[in-house]
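>>> sequence first, predicted model second:
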Amino acid sequence: MTTTATHLRTCALHWADLHESIGQPNILTGFGRGLRGYLAALDDAEQQEARLYQAAHLRTLERDPMQLGDRPTPVRLHILDTMRAVEAALHDTADHSASAVQRPPMPFAPSNWPAADRERRNQLARADMADPRRWRWTGRRRPVPYTALWLLARVEGKGGPFRTLTVVEVEQIGATAAGAAARIEQALDIAAQRRTLEQRHECGGRIDVHGGEGRAPVAHCTGCGRIWAEGVIAA
């Protein structure tokens, strides 16, 4: 549960960071990007991916020639894709969880009750229906920080018109939270990462790339021991 809570807090706390970085220039020292120039000959697929990314980016800048005004600020597509994926995953999980654990609102009093009792009951029913802790299916997605914290409250068993989550339900929320947090951390380059390239070095060894947390990435061949870094190639 602690790990799930940490992941949900990561989603809530770093959502504003994603918004701020969506229009910023790409930082080439992020994990797996700064080494592209050095590993291009070893990983042609990455080059192709970069070209496709650039083409997609340019398409977002297309506009009607008659349109007036300044050209919009280019967006970082991988940040935008991350935000869309995280928003959809958390919102869908909250929808599913609420449908299972949220208690229906208290019914209003029957019309044949005494007037005073009926009014007291109806006041309680209206308050229960308007409880801000309720998850509402409005057709409009709530902000990601709200959704993440709503799921966190359910995982931690906070009060409200809900029953306690089962172990399976907690695990389902945990899986979604872990995936969402990993996407955010990777997009913002705030977590240590390691990746093994599919294509091997000419010696036959695997190439591991280490980076993240704002550090320049470093590649290491597990066969011959060769190292690639920013501007440095060591045998």
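Sure, I can see it. Numbering: from 1, shown residues only.

>>> from now on I want contacts and neighbour counts done on CA atoms only, so please keep to that.
Noted.

>>> strands along this protein, start to end?
Taking DSSP state E, the strands of the chain run over residues 192-196, 207-212, 215-221, 227-229, 232-234.

>>> okay, pairing it with this:
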Amino acid sequence: MTTTATQLQTIATLWPDLDNALGDRTQHAWPPPQLRSYLDALSHHDPTDAAALRALERSPDQLGTRPVPVNLRIMDTMRAVEAALHETADQIASARQDPDDTFRNHPHRWHFTGTRPGAAWTALWLSARAEGRFWPGRALTEPQERHLGHVAREALHRVETALDLAHGTRELSPNHTCQCGGRIVITGGAGDQPTARCRSCGAWWTERGVVAA
């Protein structure tokens, strides 16, 4: 099984988790929930900066802080991924699918009209194309394989990030620096212990407090 096929199958497997998370109305700007306790650790090193970061996260200007009927972050991810998968399937079918009516009712035929299949089904359809399984069409060209691989990687990254399954690193804006003036980098996700580190003085915080300063 190719890496692309595996990634697409993983998207299909994780899609029900996105559906479940869609009803979670708790909206979070960066950092994800597992990293939020780093703010408490920062307060031991620089209370002013920690307070500023908390204020930023609670600002009504942040999309995720407003009470909404669904989790907009999850919804945006689902829409973007589904659109990318549909567009890719359309492109592949348009270029490689046999137009012969003999295969019109073939179960693996991609249909451009009628109700669009869901993202999970589309991901599995694309996975089958990546594996070269039989369908009423020709095998993908190398450029098409590369494009499908890129779409699969980006889509899976979006899904894993939305579900906080991906490892992430983010440098805070210049408005929120260490007391030495250095930029702060936060890292975590994918089960890793969340940390925050100053690029200049090397101060390092974890959920348990300041490790080094």
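Structure's in. What do you need? Keep in mind the model is a prediction, meaning the values are calculated, not measured.

>>> in CSV, list the strands of the first structure along with mean neighbour count and distance to residue 116 of the first structure.
Below are the strands of the first structure laid out as CSV (neighbours: other Cα atoms under 10 Å; distance: least, Cα to Cα, whole Å):
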stretch, mean neighbour count, distance to residue 116 of the first structure
strand 192-196, 15, 63
strand 207-212, 22, 65
strand 215-221, 21, 68
strand 227-229, 18, 78
strand 232-234, 11, 82
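
>>> mind checking which of those strands is nearest residue 76 of the first structure?
strand 207-212 (17.9 Å; Cα to Cα).

>>> what's the mean deviation for that closest one versus the second structure?
By mean Cα distance after the TM-score superposition for the first structure, the fitted strand 207-212 of the first structure averages 1.3 Å away from its aligned residues in the second structure.

>>> which part of the second structure matches that strand?
Counting by TM-score structural alignment, strand 207-212 of the first structure pairs with residues 184-189 of the second structure.

>>> could you do stretch 140-159 of the first structure as well?
Going by TM-score structural alignment: stretch 140-159 of the first structure matches residues 115-134.

>>> and the matching stretch, which residues are buried?
Buried residues in stretch 115-134 of the second structure, counted by 16 or more other Cα atoms under 10 Å: 119-131.

>>> taking those residues together, which two end up most distant?
Farthest pair in these, by Cα to Cα: 119 and 131, 18.2 Å.

>>> tell me how far the nearest residue to residue 121 of the second structure once chain neighbours are set aside lies from residue 184 of the second structure.
Excluding its sequence neighbours, the residue lying closest to residue 121 of the second structure (Cα to Cα, 6 or more residues apart in numbering) is residue 12, at 7.0 Å. Applying Cα to Cα, to the nearest Å, the value for residue 12 of the second structure to residue 184 of the second structure is 36 Å.

>>> just the helices in the second structure please.
Counting by DSSP state H, the second structure has helices at residues 3-22, 38-45, 47-58, 72-96, 119-131, 142-162.

>>> any chance of those in TSV, plus distance to residue 171 of the second structure?
Shown next, in TSV, are the helices of the second structure (distance: least, Cα to Cα, whole Å):
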stretch	distance to residue 171 of the second structure
helix 3-22	26
helix 38-45	14
helix 47-58	13
helix 72-96	20
helix 119-131	32
helix 142-162	16
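
>>> which of those helices is buried the deepest?
Among these, helix 119-131 has the highest mean neighbour count (mean count of other Cα atoms under 10 Å), at a mean of 21.

>>> okay, the angle between it and helix 72-96?
Angle between the axes of helix 119-131 of the second structure and helix 72-96 is 40 degrees (criterion: axes from the mean of the first three to the mean of the last three Cα atoms, to 10 degrees).
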